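Undergrad: Could you look at this predicted model? Sequence included:
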Amino acid sequence: MTTLTRPTSRKPMLIVTPLAAALGALGGLAAGSAPFVGVGAVTGLLWAGLAALLARPLLRLRDTMAADLITVSAAFVVMLTLGAGLTQHVMYPTPEAYLGLMQSPASGGATGLYVALNPLVEWLLMPAALALAWHRSRRRRLLLAAGGVYYLQRLATYLYFAPTVLGWTHGGTLAEVGLWITLDVARMALDLAVVAILVTAIVADKR
């Protein structure tokens, strides 16, 4: 007789907790203020604590529809941010135009969308998609790949893209903006890859 064992959240949380604190600290660092680094780290720890409390109930939820909905939602939100970035590149294709956008009152709206949507995927949808699919080996592998690419993009954002673009409100050279725009195209390609992998994870799991 085979005994089914329930997944435990303790060992993964030993990895998730410091990573969540580091991710929160990087978000604070991107804001350019030392106090926000501490606030971000504490936020990461609080999130990890909440995740630990919800891990077991979430892992017991093995409803395929719920897993599909969360994964599709993650892909949709990433696609929204990708579309917003692509729109900005089309509307402001030159370094002069893009720098003008960032130094105008419209810059708040241009960055506000990312501030609202990125944490939704980063802290909720991607972790939940992984948790719900953890017992499905094929989907788990694909979601781990999607998560790896996504968090690599977020790491680059916190270390380079966000601090650089936020600094343009007080200055910035056209050469710097031109380099940022070129590298941002590569970052959008990573977002597109994340969406493709997430969709593939859903489709592959149905075969």
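TA: Great, that's in hand. What you see is a predicted model; the values in this text were computed from it and never measured.

Undergrad: drop to CA atoms for contacts and neighbour counts, all remaining ones
TA: Fine.

Undergrad: which ones are touching L117?
TA: By Cα atoms under 8 Å, 6 or more residues apart in numbering, the residues touching L117 are 77, 81.

Undergrad: so how far is M79 from it?
TA: L117 sits 10 Å away from M79, going by Cα to Cα, to the nearest Å.

Undergrad: what kind of secondary structure is the residue lying closest to V16 once chain neighbours are set aside in?
TA: Spatial nearest neighbour of V16, excluding adjacent residues (Cα to Cα, 6 or more residues apart in numbering): A48 at 6.9 Å. What DSSP: H, G, I helix; E, B strand; the rest coil gives for A48 is helix.

Undergrad: Touching, A48 and A20? I think so.
TA: Yes. Under the criterion of Cα atoms under 8 Å, A48 makes contact with A20 at 6.5 Å.

Undergrad: contacts for the helix or strand where V16 lies?
TA: Assessed by DSSP states H and E, V16 sits inside helix 10-30. For helix 10-30, the external contacting residues (Cα under 8 Å, 6+ apart) are 34-45, 47-49, 52, 155, 158-159, 162-163.

Undergrad: Distance check, the residue nearest to V16 against R141.
TA: For A48, the distance to R141 (Cα to Cα) stands at 22 Å.

Undergrad: Between those two, which is the more surrounded one?
TA: A48 (22 against 15; other Cα atoms under 10 Å).

Undergrad: what about the more buried one, distance to A116?
TA: Counting by Cα to Cα, the separation of A48 from A116 is 20 Å.

Undergrad: Equivalent analysis for W47, please.
TA: Computed with Cα to Cα, the distance linking W47 and A116 is 17 Å.

Undergrad: One more to weigh against that first structure:
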Amino acid sequence: MDTSVDQNRELRERTEERDVARRELEELRHRKETEQDQSESLRREEYGGFNWGAAIFGWLVAIALTVLLASIAGAIAAAVGEELNFTQSDAQREAGEVGIATGIGLLVVLMIAYFAGGYVAGRMSRYDGGRQGLGVWLIGLVVSAIAVVVGVIFDQQYNIFSRVDLPTIPIPTDTLSTAGLIALGAVVVGTLLAAFVGGKMGQRYHTKIDRITA
């Protein structure tokens, strides 16, 4: 009988010891998670938000990539047109198809460029990658608006668009206004989404590191 009582007492003591050790481990884990959350909140408060430097560098990358991709696309289009003996009169006869193809190509180039710019901005900033991508897009929008306003106010003397020898797109003048508005809307929405997604993708680099080191 005494042996059975002693065994039961030892079993209860071991159970209580395990329960105490489990509670201490849970408290330690909870304390560590709380400290990590507080540290993360302090870092986000200190380094989060909009980063002008990252947005500017992202915008520069977007501009450079736009020029590069547009040059490559122009060279390919010229080579294909020469190979197929595609003349200006042919372009005028098929103005609708050429205009749509050119617009789609321009949209793809701009979206790729702004995705890369948003990615760079998000990679440079540890937090709020989407916001950094939005900053890249806003800088591009503001610069474009300023260029247009300056060209309108000062007419041809300071109109940078008229001073650059850009190739003309064979679109009939009666559909230019409608097509231009549609293209403008597509470019604005497309580049906004591309820059935002690029910023989020750039931020994932820091998220992976935090997950590994946590």
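TA: Structure's in. What do you need? Values in this document were obtained by computation on a predicted structure and should not be read as measured data.

Undergrad: Overlay the chains and give the TM-score.
TA: Here the TM-score for the pair of chains, by TM-score structural alignment, normalised by the length of the first structure, is 0.28; 100 aligned residues with a Cα RMSD of 5.9 Å.

Undergrad: Show me which positions of whichever strand or helix holds L110 of the second structure end up buried.
TA: In the assignment (DSSP H and E), L110 of the second structure maps to helix 95-124. By neighbour count on 16 or more other Cα atoms under 10 Å, the buried set for helix 95-124 of the second structure is 95-96, 98-99, 102-103, 106-124.

Undergrad: tally of neighbours for the residue nearest to M79 of the first structure when sequence neighbours are not counted?
TA: Nearest residue to M79 of the first structure, sequence neighbours excluded (Cα to Cα, 6+ apart): V195, at 6.8 Å. V195 of the first structure is flanked by 23 other residues according to other Cα under 10 Å.

Undergrad: just E26 of the second structure next, same as before
TA: Per other Cα under 10 Å, the neighbour tally for E26 of the second structure reads 12.

Undergrad: Distance from the longest helix along the first structure to the middle of the chain?
TA: When the first structure is parsed with DSSP state H, its longest helix is helix 174-205. The chain centroid and the centroid of helix 174-205 of the first structure are separated by 11 Å, computed with Cα atoms, centre = their mean, to the nearest Å.

Undergrad: Check which helices and strands that helix is in contact with.
TA: helix 64-91, helix 95-102, helix 137-156 (3 or more Cα pairs under 8 Å, 6 or more residues apart in numbering; DSSP states H and E).

Undergrad: For it, buried residues please.
TA: For helix 174-205 of the first structure, burial by neighbour count (16+ other Cα under 10 Å) applies to 177-178, 180-181, 184, 187-188, 190-195, 197-199, 201-202, 205.

Undergrad: what does stretch 177-189 of the second structure give?
TA: Of the residues in stretch 177-189 of the second structure, 179, 183, 187 count as buried by neighbour count, 16+ other Cα under 10 Å.

Undergrad: Tell me the one of those nearest E16 of the second structure?
TA: Of all those, V187 has the smallest distance to E16 of the second structure: 67.5 Å, by Cα to Cα.

Undergrad: The closest one sits in which helix or strand?
TA: Going by DSSP H and E, V187 of the second structure is in helix 176-213.

Undergrad: Packing partners of that helix?
TA: Applying 3+ Cα pairs under 8 Å, 6+ apart, one finds that helix 176-213 of the second structure contacts helix 95-124, helix 129-153.

Undergrad: could you give the angle of the first one to helix 176-213?
TA: Inter-element angle recorded for helix 95-124 of the second structure and helix 176-213: 30 degrees (by axes from the mean of the first three to the mean of the last three Cα atoms, to 10 degrees).

Undergrad: How much space separates F57 of the second structure from V136 of the second structure?
TA: Taking Cα to Cα as the measure, F57 of the second structure falls 8 Å from V136 of the second structure.

Undergrad: I should have written L107 of the second structure there, sorry.
TA: In terms of Cα to Cα, L107 of the second structure sits 17 Å off from V136 of the second structure.

Undergrad: same check, this time on L192 of the second structure
TA: 9 Å.

Undergrad: Kindly report the same for D37 of the second structure.
TA: Counting by Cα to Cα, the gap from D37 of the second structure to V136 of the second structure is 29 Å.
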